[in-house]
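Chemist: Sequence isn't available, so here's the structure alone:
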């Protein structure tokens, strides 16, 4: 089991120099002192978010060799990298991983990547065509650009989660699983109740790699009834 990265005893301080605002300096300081950011760089993951999926997988056993996986909101590719490694995509008897994002994603060995706005008309049909069959796991780390208005941000990310769930219900094999990012705000409980009709087990979790001051968490639905 992967141990969480340890914090360094030394803390980097960033000044508001060279045209940086106080907010920009604060963000940069947090990045420089984040053990997950440091570990991602040293271990070759494209983002600290890779550890969120690693932690979820190690606790709930979501990824297995040979599985077919769709990663929605894949950029910059951290989750796709983890999925490729754990389902052994690209190997002769390995799995298949399709990463989808509105932004381009640099090539990842073993993965099929698709630049597509998932909310665009007919986008779901295009993704299904690229998938070329059913899936065992649908991942969604999709997030809309933050507006700074908490209720608006909550509504927008829940809309993305609902779109991902609707897609998952159409492409998952019986027994399949769905993982998606949500924000605290109340309506996520309604979404959980909806998922309980179609999945045997539904959980609402916050992996250690999610920052403590972040409102994000993840819903994990397993045992798709089909």
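Modeler: It's in. Here the structure is a predicted model, which means the values were calculated and not measured.
Chemist: Going by C-alpha atoms from here, please, whenever you check contacts or count neighbours.
Modeler: Fine.
Chemist: So for stretch 198-208, what gets flagged as buried?
Modeler: By neighbour count on 16 or more other CA atoms under 10 Å, the buried set for stretch 198-208 is 198, 199, 202, 204, 206, 207.
Chemist: Format the residues you listed as CSV; extra columns: distance to residue 189.
Modeler: Shown next, in CSV, are these (distance: CA to CA, whole Å):
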residue, distance to residue 189
198, 15
199, 15
202, 11
204, 9
206, 15
207, 18
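Chemist: Please compare the first structure with the one that follows:
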């Protein structure tokens, strides 16, 4: 992807309302999903500005406010497909056009296939499989400054089950973050409405100076998703003292 002189969190224009007729081979839920996509200004903006998904705007909003994707930073993006977050990370840490100490690094990990991306190392990997975290660490070859997780399991429609599944992903990502982050590093992960479980929240507070829940404007208002953002990772020597 070529470098763009723009901000992914800029104003999103309105589009004309599109109505989708129910087709014989399309369920009502599929019709409603398609209608929502066609009328989503972030979907239109992503296509117009060359981002792989509307999720790019979620990360850009978070970084605009909390400033963790700095030039030269090393980023691990878990659940990266199709690559919207990786694109934002590549732009902001300058992993493609940076020079010397200012050139960052981005590693995208997902169980799904993902198109190659200039400025990013892509790994097809089930992060919950045995030894997966060690494979990512090997490719990383040192510490990370930011660990991102937009991982999500397939929704069952059962609220409690879906919550437990996404929390398991968040817990795995949080554990990995505490093993690879450099001092003052950042961890950001998707959770569901209701926030982070107490055990995980306490775990994060033990390892980070600041922990908060945030919901970017680009996250649909009717969606239960939100993000836990933990900043100021305490150094491992500080924790063991």
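Modeler: Received, thanks. Since this is a predicted model, take the numbers as computed values, not measurements.
Chemist: Would you pull the TM-score for this pair?
Modeler: The TM-score (TM-score structural alignment, normalised by the length of the first structure) is 0.96; 225 aligned residues with a CA RMSD of 1.2 Å.
Chemist: per the alignment, residue 41 of the first structure corresponds to what in the second structure?
Modeler: Taking TM-score structural alignment, residue 41 of the first structure has residue 47 as its aligned residue in the second structure.
Chemist: In which helix or strand does that match reside?
Modeler: Residue 47 of the second structure is part of helix 41-49, with elements assigned from DSSP states H and E.
Chemist: And the most centrally placed residue in the first structure, how close does it get to residue 174 of the first structure?
Modeler: Nearest to the mean C-alpha position of the first structure, by CA atoms, centre = their mean, lies residue 141 at 3.0 Å. For residue 141 of the first structure, the distance to residue 174 of the first structure (CA to CA, to the nearest Å) stands at 22 Å.
Chemist: Can you check which part of the second structure the longest strand belonging to the first structure sits on?
Modeler: When the first structure is parsed with DSSP state E, its longest strand is strand 172-183. The alignment of strand 172-183 of the first structure onto the second structure (TM-score structural alignment) covers residues 181-192.
Chemist: mean deviation of that stretch from the first structure?
Modeler: Compared with the first structure after fitting, stretch 181-192 of the second structure deviates on average by 0.4 Å (mean CA distance after the TM-score superposition for the first structure).
Chemist: Now do that stretch: everything it contacts.
Modeler: Stretch 181-192 of the second structure has contacts (CA atoms under 8 Å, 6 or more residues apart in numbering) with 68, 143-152, 163, 166-167, 170, 173-174, 177, 208, 224-236.
Chemist: ok, of the buried residues of stretch 198-208 of the first structure, which one's closest to residue 124 of the first structure?
Modeler: The shortest gap between residue 124 of the first structure and any of these belongs to residue 198, at 19.6 Å (CA to CA).
Chemist: what's near enough to touch the aligned partner of the closest one in the second structure?
Modeler: Residue pairing (TM-score structural alignment): residue 198 of the first structure is matched to residue 207 of the second structure. Counting by CA under 8 Å, 6+ apart, residue 207 of the second structure makes contact with 178, 233, 234, 239.
Chemist: How about residue 69 of the first structure?
Modeler: Residue 69 of the first structure neighbours (CA under 8 Å, 6+ apart): 83, 95, 96, 97, 98, 135, 136, 137, 138, 139.
Chemist: Tabulate those residues (JSON lines), appending neighbour count, secondary structure and distance to residue 148 of the first structure.
Modeler: Below are the contacts of residue 69 of the first structure laid out as JSON lines (neighbours: other CA atoms under 10 Å; DSSP: H, G, I helix; E, B strand; the rest coil; distance: CA to CA, whole Å):
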{"residue": "83", "neighbour count": "34", "secondary structure": "helix", "distance to residue 148 of the first structure": "31"}
{"residue": "95", "neighbour count": "24", "secondary structure": "coil", "distance to residue 148 of the first structure": "39"}
{"residue": "96", "neighbour count": "24", "secondary structure": "strand", "distance to residue 148 of the first structure": "37"}
{"residue": "97", "neighbour count": "29", "secondary structure": "strand", "distance to residue 148 of the first structure": "33"}
{"residue": "98", "neighbour count": "24", "secondary structure": "strand", "distance to residue 148 of the first structure": "31"}
{"residue": "135", "neighbour count": "23", "secondary structure": "strand", "distance to residue 148 of the first structure": "35"}
{"residue": "136", "neighbour count": "24", "secondary structure": "strand", "distance to residue 148 of the first structure": "35"}
{"residue": "137", "neighbour count": "26", "secondary structure": "strand", "distance to residue 148 of the first structure": "32"}
{"residue": "138", "neighbour count": "25", "secondary structure": "strand", "distance to residue 148 of the first structure": "28"}
{"residue": "139", "neighbour count": "25", "secondary structure": "strand", "distance to residue 148 of the first structure": "25"}
